[in-house]
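Novice: Provided below for reference: sequence and predicted model.
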Amino acid sequence: MDLNAKEEKKKIIQKIFSLLSIVVSLLIIGTIVYSRLEGWGFVDSLYFSTTTLTTIGYGDITPSTEIGKLFTVLFALTGVAIMLYSLTILGTHYIHYLDTHKPAFEHRMKKAIKTINPLSKKEDGWFVLKDKKKE
């Protein structure tokens, strides 16, 4: 691996760590705010924050205070936008990773396929393993 590839890999890992840190921070902020504003416990606050950011929104827990509802509007709009951005960046890096490693993966698969004894169909319709030694 050359120096440029190592630097690029390091930058990607830093970016992924930053994005994950932002997402975790959002969950922590939401959990603390809902705990304070709505008087919910830790689990309910984390649960509501998570279902809001992931846009699942089961509706089994909802804010009852006006300030909690206003916070939810801001939290959902900014949080979902940040989540979508984060997923887009992660997806882009994952696709890039797959593209750069595809040739090596295909080479390993072709090599593995050559070592497999494929099935051969006999005249009576039965399948049997080919004997590589006779070929």
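Specialist: All right, it came through fine. Residues are numbered from 1 along each chain as shown.

Novice: from here on, contacts and neighbour counts on C-alpha atoms
Specialist: Noted.

Novice: for the protein, what's the longest helix?
Specialist: Counting by DSSP state H, the longest helix found in the chain is helix 66-115.

Novice: could you name the helices and strands sitting against that helix?
Specialist: With contacts taken as 3 or more Cα pairs under 8 Å, 6 or more residues apart in numbering; DSSP states H and E, helix 66-115 sits against helix 3-38, helix 42-53.

Novice: and among the ones you listed, the most buried is which?
Specialist: helix 42-53 (a mean of 19; mean count of other Cα atoms under 10 Å).

Novice: by contact count, what packs against it?
Specialist: helix 3-38, helix 66-115.

Novice: out of the ones you listed, nearest to Lys121?
Specialist: helix 66-115 (18.2 Å; Cα to Cα).

Novice: show me how far the closest one is from its chain's centre.
Specialist: 5 Å (Cα atoms, centre = their mean, to the nearest Å).

Novice: what's the following helix or strand after that helix?
Specialist: strand 119-121 (DSSP states H and E).

Novice: and that next one, which residues are buried?
Specialist: By 16 or more other Cα atoms under 10 Å, strand 119-121 has no buried positions at all.

Novice: what helices or strands is it leaning on?
Specialist: Using 3+ Cα pairs under 8 Å, 6+ apart, strand 119-121 is in contact with strand 127-129.

Novice: one more to weigh against that first structure:
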Amino acid sequence: MKTLTKIEIVVSTILTVMVVGTVSYHYLEGWSYTDSFYFTGITMTTIGYGDLYPTSPMSKIFTVFFAFAGVGVSLFALSVFSTIYFEKREEVMGNRIRKGLLKTMNTYSRTHKKLRKALNLHKKRK
């Protein structure tokens, strides 16, 4: 899968979860969209400052499941970004190794040609 596609999936998943959380807390708790968005972000990242908290039984139950979903989405995003990073790093290291090998082969080839030429000259003199 292409890197851009992976990033698009991660971003759309995070946005979807944020929108679902924001709208849900707005209706369950009666909070403003700003407070609901704030609480959604704080809950997803498990920071939990404690300045806002669910008060109704339904919103408490929703928060338990939402926290698990938020952690799952956060870990998913972390795994995708770390995979992209390490794949790119491996590609860069592979290119460096390839360049080094080509340089070594080129040096060997030039040295080999010089040796052959010197040996051929030596044979011709005899």
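Specialist: Structure's in. What do you need? These figures come from a predicted structure and were not determined experimentally.

Novice: among the helices and strands packed on helix 42-53 of the first structure, which comes closest to Thr50 of the first structure?
Specialist: It is, among these and with distance given as Cα to Cα, helix 3-38, at 6.7 Å.

Novice: for that closest one, packing partners?
Specialist: helix 42-53, helix 66-115.

Novice: quick check: the first one aligns to which part of the second structure?
Specialist: When helix 42-53 of the first structure is aligned against the second structure using TM-score structural alignment, it corresponds to residues 33-44.

Novice: so stretch 70-87 of the first structure matches what in the second structure?
Specialist: The aligned range for stretch 70-87 of the first structure is 61-78, by TM-score structural alignment.

Novice: average gap between the matching stretch and the first structure?
Specialist: Compared with the first structure after fitting, stretch 61-78 of the second structure deviates on average by 0.9 Å (mean Cα distance after the TM-score superposition for the first structure).

Novice: contacting residues around the closest residue to Ser45 of the first structure other than its chain neighbours?
Specialist: Distance criterion Cα to Cα, 6 or more residues apart in numbering; nearest residue to Ser45 of the first structure, sequence neighbours excluded, is Thr31 at 4.6 Å. Counting by Cα atoms under 8 Å, 6 or more residues apart in numbering, Thr31 of the first structure touches 42, 45-46, 48-49.

Novice: now which residue in the second structure aligns to Thr31 of the first structure?
Specialist: Match for Thr31 of the first structure (TM-score structural alignment): Thr22.

Novice: for that match, give its distance to Phe66 of the second structure.
Specialist: 11 Å (Cα to Cα, to the nearest Å).

Novice: same question, Ser109 of the second structure
Specialist: From Ser109 of the second structure to Phe66 of the second structure the distance is 64 Å (Cα to Cα).

Novice: which one of those two has more residues nearby?
Specialist: Phe66 (19 against 12; other Cα atoms under 10 Å).

Novice: contacting residues around the spatially most central residue of the second structure?
Specialist: Taking Cα atoms, centre = their mean, the centroid of the second structure lies closest to Phe81, which sits 0.4 Å from it. Neighbour list for Phe81 of the second structure: Ile7 [criterion: Cα under 8 Å, 6+ apart].

Novice: look up how far Val10 of the second structure lies from it.
Specialist: Phe81 of the second structure is 9 Å from Val10 of the second structure, by Cα to Cα.

Novice: please apply the same query to Ile42 of the second structure.
Specialist: Counting by Cα to Cα - Ile42 of the second structure and Val10 of the second structure are separated by 18 Å.

Novice: distance to Leu129 of the first structure added to the helices and strands packed on helix 42-53 of the first structure, as JSON lines?
Specialist: Shown next, in JSON lines, are these (distance: least, Cα to Cα, whole Å):
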{"stretch": "helix 3-38", "distance to Leu129 of the first structure": "44"}
{"stretch": "helix 66-115", "distance to Leu129 of the first structure": "13"}
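
Novice: many thanks, I have nothing further to ask.
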